[in-house]
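*Asks:* next come a sequence and a model predicted from it.
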Amino acid sequence: MDSLWFAEATKNSVMGMAAKELAWDQTPLGRPSTWHPALRQAVQLCFSTTFPVMIAWGPEYTMIYNDGYRDMLGTDKRLNAMGRPSKEVWAEIWDYVGGLFEEVEQTGRSVGEVDQLLVMNRSGFDEETHFTFSYSPITDETGAVLGILNITSETTASVVDRRRLKTIDQLHATMTEHRSSITGLSAAVLDVLRDSDDIARAELHLAEGGDLVLAGATDLVHSELVDAEVVRRAWTSRLPVSLSPTLVAPLSRADEQAAHGVLVLKGSVRRPYDAAQRAFLMLVASTVSAALGAATDLRREIDLLNAYAELAAREAERTRESSVALQHSLLTSPPEPDHLHIVVRYHPASDDLEIGGDWYDSFLTDDGSTVLVIGDVTGHDHHAAAAMGQIRGIIRSIAYDRGEVPSQVLMRSDNAIHGLNLGQTATASAIVARIEQDRADLRSRVRTIRWSNAGHPPPVILRADGSVEVLRRQNDLILGIIPDHQRHDFTIALADNDTLIFYTDGLIERRNRTMTASVEALVRTLENRQDDDLDELCDHVLTTLVPGRADDDIAIVAVRAYPQDEPRPPEAGPNENLPPELDDGDVGTTSV
C-alpha cells in the first residue's frame, strides 16, 4: 500500500489519482514510501497547484505532473506519460529540452524561456507550439541536483493569434496603398500571404470577361491547390468550400449579384485545421474581399465569420456521424464456402471522433471462388471513411466476375482509382487473396492461397500443429499512388485445420515498438492455439494484444480449412456443397 503522505498529496486532482494508481515500483522511482524528502516536497507542491507543473526526477528524468500540465501533452502523450522517462515522452524535442535539463543539473541554476517555439508531435502531427517556462533544480541538503521542477505555461494560442492579427493588419495597410489598381492590389495581397507563417499556399482567381482567371499564387508550383471545378462552384454559388486544410472562399459582398473572384487558402499544416484556423482563413478572405469590393463593413464580416465557423463545426460533426454509419454498413457478414470457415472482427478506435478507413471483405465470385480482402485507407477522418467505401467497392467489383489473379485485381484497382479521379485521400494498403484447389491439391488435402500485398502488414498462418508462419514476401506499393504499377502474386499451401489470418496494423502496432517486434507479439499470441474454434481464437487475439483502449481501428479476417472428406464442424455453419469426387476425369482447377 502507498504511504499516507502520497495518498494525501494526490487525492484532490485527476492526475493525482492517476499517479496514485500507477505501479511506481515498476518505474525508476520505486514505491512512493521510499522517495527522497525533496521529491516528496516537490510532489506535494505539484498536486496542490492548478498551475502547470512537471517534475523530472533522477537520471531518467522520470515524469510526475499535475492536471494543468496534462493538458499540454496533447491527445497522444497524455495517456501514458506519467512515470515514464522524459526522453521517451518528448523524444522529438529532446535535443533542446535535454540540453536545458543537463545545464540545470550541471550548474545548479534555473533556466527559462518566453514564448519558446517547439515543434512537437503530441496529437498525431508535427505541431507548432509555444511555451513560457522555467526549469529549476531540486536539490538535497548538500546542494546536489536530484531532479528538475518545470513550471510552464503554453502560449501557443496567444502567439499565433498575435501573428495572425499582424497578417490582417499588414493586409489592411498594403491594400490601402494599392486600392487604385486591381493588378497592384493582387500582387500586394499575395506578397503578404507569402510571408505569413499561417498560410502554406494561396491562389487568387479574379473574374474577367465572364470567366475566372488565375491572377497569381504565392509560389511557382504549377499544380492547383484544389480542382478547378471546386473553385468555379465557390465562385458561382458565392459559398465557401472547406477542404481540410484548404478553404476556397468567394470574394463578394452581400449586396452584389456576383463574386469578384475566389481566394484559395491552404492553412499551415503545423496547426490543427480547427475553428480558429478556419476563422482566420475566412477573415483573410473577407479582408481581401472588402478591398476588392471597395468598402465592406469588416466588423459585420467578422460576426458572420464566427457564425459560419460554428455552423461548419456542427456540419463537420454530422459528417463524421454519417461516415461512421457508412463504414459500419460496409462491414458485411462473411460467406460460408464449403469446408472453409471465415470469421471477421472489426473494432473501431476508442475515440469516437477518430473515423478510420480500415475494412475487410470476403465474398464468393461469379465462378464460385472465395476471395478475401483486408485494407487500411490512409487517414483517420470522414475523408478516409468515404475513400474506404470507394476503394472497397472498386476491388469487390473488379474481383467478382473475371476470375483474375490478385495482382491483376490490385493493378486494375489502381487504374480505376486514378481514372475516376478519387483524389489524394484514396490511398490504401491492402491484401487481396484467392483460395484455389486443383486436382493435385485435393488429393494432397491442401488448398492454395494466392495473394498480392499492396504495402500491408504480412498475413500469418497458424498451422494445425500449433506453429505459426509469417508470410513475409515482397510488398508492392500501396494502392492509389501510380497507375499500371506492376504487382506480384505469391502462393502457399493451406492444409486441413490450418488457419490463415489477415489483420490491419491497429492490432499490432504500438508506440516505441518496431513492426518486427509487433508481428512477433502476434506470433506468440497465436502459437499453440490451434485447438481454439475460430471465434475463440479471434477473441483471444483481440483481448491479448488490445486489452484496453484501442488507439486505431482494427480489422481481422480469419479462415480455417476443414477436411473435405468429413462433415463440416457445426461452428462453421451448414454444408453447402459436397467436394468433387476423386475420379479419373480431368477436372482442372476448382475454386473454394
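*Replies:* Looks like it came in fine. Numbers count the residues shown, from 1 in each chain.
*Asks:* okay, CA-based contacts and neighbour counts for the rest of this
*Replies:* Fine.
*Asks:* show the end-to-end separation of stretch 187-200, please.
*Replies:* Chord length of stretch 187-200, first to last residue, is 17 Å (CA to CA, to the nearest Å).
*Asks:* and the contacts of that stretch?
*Replies:* Under the contact criterion CA atoms under 8 Å, 6 or more residues apart in numbering, stretch 187-200 has outside partners 164, 167, 170-171, 174-175, 178, 201-204, 216-219, 265-269, 288.
*Asks:* can you list the buried residues in it?
*Replies:* 187, 188, 189, 190, 192, 193, 194, 196, 198, 199, 200 (16 or more other CA atoms under 10 Å).
*Asks:* what about the helices in the stretch 101-250 of the chain?
*Replies:* For the stretch 101-250 of the chain, the helices defined by DSSP state H, counting those that start in this stretch occupy 156-177, 182-194, 228-237.
*Asks:* what's the most buried one of these?
*Replies:* Of the helices of the stretch 101-250 of the chain, the one with the most neighbours on average (mean count of other CA atoms under 10 Å) is helix 182-194, at a mean of 18.
*Asks:* report the inter-axis angle for that one versus helix 156-177.
*Replies:* Counting by axes from the mean of the first three to the mean of the last three CA atoms, to 10 degrees, helix 182-194 lies at 160 degrees to helix 156-177.
*Asks:* so what does the longest strand seen in the chain touch, helix or strand wise?
*Replies:* With residue count as the measure and DSSP state E as the assignment, the chain has strand 126-139 as its longest strand. For strand 126-139, the elements it packs on are helix 37-48, helix 94-107, strand 111-121, strand 145-154, helix 156-177, judged by 3 or more CA pairs under 8 Å, 6 or more residues apart in numbering; DSSP states H and E.
*Asks:* buried set for the helix or strand where residue 316 lies?
*Replies:* Using DSSP states H and E, residue 316 falls within helix 298-330. Neighbour-count burial for helix 298-330, counted by 16+ other CA under 10 Å, picks out 301-302, 305-306, 308-309, 312, 320-321, 323-324, 326-327.
*Asks:* before we move on, what about stretch 87-105?
*Replies:* Buried residues in stretch 87-105, counted by 16+ other CA under 10 Å: 87, 89, 90, 92, 94, 97, 98, 100, 101, 103, 104, 105.
*Asks:* same thing with stretch 201-214?
*Replies:* For stretch 201-214, a neighbour-count test (16+ other CA under 10 Å) marks 201, 202, 203, 204, 205, 206, 207, 212 as buried.
*Asks:* out of those residues, which sit inside strands?
*Replies:* Short answer: the buried residues of stretch 201-214 in strands (DSSP E) are 201, 202, 203, 204, 205, 206, 207, 212.
*Asks:* residue 376 reaches residue 361, doesn't it?
*Replies:* No. At 11.8 Å, residue 376 does not count as touching residue 361 under the criterion of CA atoms under 8 Å.
*Asks:* settle it for me: which of those two has more neighbours?
*Replies:* residue 376 (30 against 24; other CA atoms under 10 Å).
*Asks:* included below, for side-by-side comparison, is a second structure:
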Amino acid sequence: MPDTWLARATGTTPTGVLARSVDWASTPIGSPRSWPRDLRAAVRICFSTEFPVFVAWGPERTMIYNEGYSRMLGTTKHPGAMGAPMADVWADIWDSVGPLVDTVTSTGRSLFFEDMRLLTDRSGFLEEAAFTFSYSALRDDRDELAGMLCIVGETTDRVVASRRFETLGTLSTSLHRVKLDIELTAKVAADVLRESPDVTHAEVHLCTSGGLTELLSTHPGPDGGAPGTGPVPREVLERVCASRVAERFGTTLVEPVSAVLGDAPVGVVALTGNPLRPDDEAQQLFLHLVAASLGNALAVALTHQKQVDDLQTVSSALQAAMLPADPGSPGWHTRYRPADDRLAVGGDWYDVVPLGSGRFGLVVGDCVGHGLGAAAVMGQLRSAARALLLQDLSPAATLDGLDRFASTLPGAECASVVCAVVDEQARTVTYSKAGHPPPLVLSATGPRWLEDGTGTLLGLAPGPRPEATATFERGETLVLYTDGLVERRDEGLDDGLARLARIAAATVAERPVDQLGDLLIGTMLDVGARDDVALVVYEAR
C-alpha cells in the first residue's frame, strides 16, 4: 500500500520503508481507511515517535511497528514482520509472551514488565536479550477488545553490563579475603565464576618445570561430574605460557599470568564468554578484566608462596642445625617434639657427646618459653654445653660454665638442665642437676630415681654445683627427659613422675627399648599438649 494511503488513514506519514511494501487490504486488518479509531490512533503514535512501539491488531495480532522497533527485530525478522501475525514473528519466544498477549486482549488489563529476559533468534543466532515493556489493550469501534499497543525498550546492554560488573565485584572481594593462599584463591574463583552466566568456562594452569599443571577448572566432566578437559587445546595453553602473549581461541580468551616482580610466566588463564551474547568488544573487555583480576590474585599468591617456601627452607635449615645428629652408637635413642608443630625446634634441648673410651656426655635442658625466641637461646646453650663437655669437664663443672654463660645471654636465666657423663666400661653415670627433674633408671627390680646432685636453676647457683655418681647394671635403662613429659596443669609433679615410672617400667618389660621414646610421648602427653619435650634413652649393654 502507498504511503499516502496510510497517511490519509492515520494522519501521519511513516518514515523509511516500513509500510510501503505491505498490501494492507489483503491482511486480516484490511485497508487503513476501514481501521477503527483506536487502531488509527495507535498507528499514529507508532509513526510519530522514535521510541520503539508496535501495534498488534485483530485475531491474528497483525503487527504494525515503527523505525525504532525495527531495530529491535533484528535482521532475521525485519522487514518481514510488518503486517505479519505476532505469533509468527516471535515464534521463538511465544511461549513466554503469548500468554501475556492473550491476557491483555481478553481482559483489557494493562501489563508492565521490567528487564524481562528472553532468548530469541533475531540476528542469525540464539541470543539472550532483556526488555522493559508495557502491553495496553485497544478497542474497535464497537468498544470490543481487538488488539494491543506495546511500548518497549531494550535493556539488554544495561542488564548484561550490570551483571558483569557484579561478577567482577564479587570476584575481587572474594579474592581479597583469601589473598596469599593459592589453594583458596583457586577455590573461591571457581565458585564465583561457576555462578556467572557470562563465563561459560574458566581454567587456570600453572607453568612448572614439568609442564602445565591444572589449578582450576569450571568445565564439567562426563555426566556433570568432576572437572574435565576444557575447550582450549593444550598446545595453545603451552604456547601462551611460553610466549607470554595473549591469544583468542574461538570465543575463549587465553592470557598469561606473570609474577608480580619480573616477567617470568607463572600460569595461564583461559576464559570462555557467554555463547548467548555476541562475542563483541564488550564481552572481550569483560573477559580481560576477569583474567586480570584472577591473574593478579594468583600472581600475588604464588609470589607469596615462593617467599614463604624460601623462608621455610632457610628456617628449616637453621632449625635443623640447632638439633644434634643421632648419637650413632648402640643403645642410644633420642626423641624431640616441639610445642609449636610449625617449627622443628623449641626451647627444650638434648645432646649426646662422644668423649672417647666408651664415655658419653649427656645434657638435657629446658629454656623458659616456647617458639623461635626460646629456640635461639636453646641453640646457644646446647653449643656451649657441648664445648664444655668436649673439654672433658665433669658434669658439675659443665653446669658451672653454663651458669657463667647464661649470665651473658638474655633469656637463658632460670633454664633447667641435667648434665651427665656415662662411662660404659665402669658402668657408672655421674650427673648434676640445675633445677631439673631427676633421671630415671629402669631395672629388673623396678624403677629408681637419681635424686642426688641437685642444685638451683641455671644462673642462680650460690656456689659450685654438686654432682653424684650412680652405678647401673647390664640391661638397665637410663631415661633423661624435660618437664614437658611429666608436668600437667591439673596435678602435682610427683603424680607425673609416678606415671612416667609406671608406664616406662611396663613398656621396657614388654617391648624393645628403642620403642620406649615414641611410646612415652604417645601415652604420656595429653591430646593437644603444648609443651616442648626432649628425651634421651640409654640402654646399658
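*Replies:* Received the coordinates, thanks. Just so you know, these numbers come straight off a predicted model, no measurement behind them.
*Asks:* re the thing from before, as CSV, the helices and strands packed on strand 126-139 of structure 1 with distance to residue 534 of structure 1 would be great.
*Replies:* Formatted as CSV, those follow (distance: least, CA to CA, whole Å):
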stretch, distance to residue 534 of structure 1
helix 37-48, 49
helix 94-107, 46
strand 111-121, 39
strand 145-154, 50
helix 156-177, 51
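*Asks:* where's residue 179 of structure 1 relative to residue 58 of structure 1, distance?
*Replies:* As for residue 179 of structure 1, its distance to residue 58 of structure 1 is 63 Å (criterion: CA to CA).
*Asks:* for structure 2, what's the longest helix?
*Replies:* In structure 2, taking DSSP state H as the definition, the longest helix is helix 281-322.
*Asks:* what angle do helix 156-177 and that helix make with each other?
*Replies:* If you take the same axes, to 10 degrees, helix 281-322 of structure 2 sits at 10 degrees to helix 156-177.
*Asks:* any idea which helix or strand comes after helix 281-322 of structure 2?
*Replies:* Later in the chain than helix 281-322 of structure 2, the nearest helix or strand by DSSP H and E is strand 332-337.
*Asks:* matching residues in structure 1 for that following strand?
*Replies:* Using TM-score structural alignment, strand 332-337 of structure 2 lines up with nothing in structure 1.
*Asks:* and the buried residues of helix 298-330 of structure 1, which two are furthest apart?
*Replies:* Largest separation among the buried residues of helix 298-330 of structure 1 by CA to CA: 301 and 327, giving 37.7 Å.
*Asks:* possible to save the ones in strands among the buried residues of stretch 201-214 of structure 1 as a markdown table with distance to residue 39 of structure 1?
*Replies:* Compiled in a markdown table, these are given as follows (distance: CA to CA, whole Å):
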| residue | distance to residue 39 of structure 1 |
| --- | --- |
| 201 | 49 |
| 202 | 52 |
| 203 | 56 |
| 204 | 58 |
| 205 | 61 |
| 206 | 64 |
| 207 | 67 |
| 212 | 67 |
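*Asks:* out of the residues you listed, flag the one nearest to residue 133 of structure 1.
*Replies:* Proximity of these to residue 133 of structure 1 (CA to CA) peaks at residue 201, which lies at 32.4 Å.
*Asks:* any idea how far residue 216 of structure 1 is from that closest one?
*Replies:* For residue 201 of structure 1, the distance to residue 216 of structure 1 equals 11 Å [CA to CA].
*Asks:* show me what contacts residue 70 of structure 1?
*Replies:* Going by CA under 8 Å, 6+ apart, residue 70 of structure 1 touches 15, 52, 78.
*Asks:* for the helix or strand containing it, what is the distance to the chain centroid?
*Replies:* Using DSSP H and E, residue 70 of structure 1 sits within helix 67-70. Distance of helix 67-70 of structure 1 from the chain centroid (CA atoms, centre = their mean, to the nearest Å) equals 24 Å.
*Asks:* how close does it sit to structure 2?
*Replies:* Aligned to structure 2 and superposed, helix 67-70 of structure 1 gives a mean residue distance of 1.1 Å (mean CA distance after the TM-score superposition for structure 1).
*Asks:* the helix or strand following that helix: which residues count as buried?
*Replies:* As assigned by DSSP H and E, the chain's next helix or strand after helix 67-70 of structure 1 is helix 74-77. By neighbour count on 16+ other CA under 10 Å, the buried set for helix 74-77 of structure 1 is residue 77.
*Asks:* likewise for stretch 437-451 of structure 1?
*Replies:* 437, 438, 439, 441, 442, 445, 446, 447, 448, 449, 450, 451.
*Asks:* run a quick neighbour tally on the equivalent of residue 253 of structure 2 over in structure 1.
*Replies:* If you follow residue 253 of structure 2 across to structure 1 using TM-score structural alignment, you land on residue 247. Close neighbours of residue 247 of structure 1, defined as other CA under 10 Å, add up to 23.
*Asks:* so residue 247 of structure 1 sits against residue 262, correct?
*Replies:* No. At 10.1 Å, residue 247 of structure 1 does not count as touching residue 262 under the criterion of CA under 8 Å.
*Asks:* residue 442 of structure 2 belongs to a helix?
*Replies:* No. The assignment for residue 442 of structure 2, made by DSSP: H, G, I helix; E, B strand; the rest coil, is strand rather than a helix.
*Asks:* list the contacts for it?
*Replies:* Contacts for residue 442 of structure 2 (CA under 8 Å, 6+ apart) come out as 448, 476, 477, 478, 479, 504, 505, 508.
*Asks:* in helices, which of those residues fall?
*Replies:* Counting by DSSP H, the contacts of residue 442 of structure 2 place 504, 505, 508 in helices.
*Asks:* ok, now how distant is the last one from residue 496 of structure 2?
*Replies:* Right, residue 508 of structure 2. 18 Å.
*Asks:* list the contacts for residue 1 of structure 2?
*Replies:* Listed by CA under 8 Å, 6+ apart, the contact set of residue 1 of structure 2 reads 19, 20, 21, 22, 23, 24, 25.
*Asks:* mind checking which of these are buried?
*Replies:* Among the contacts of residue 1 of structure 2, those classed as buried by neighbour count (16+ other CA under 10 Å) are 19, 20, 22, 24.
*Asks:* what's the neighbour count on the residue nearest to residue 462 of structure 1 when sequence neighbours are not counted?
*Replies:* Spatial nearest neighbour of residue 462 of structure 1, chain neighbours left out: residue 468 (4.6 Å); criterion: CA to CA, 6 or more residues apart in numbering. Residue 468 of structure 1 has 23 neighbours, counted by other CA under 10 Å.
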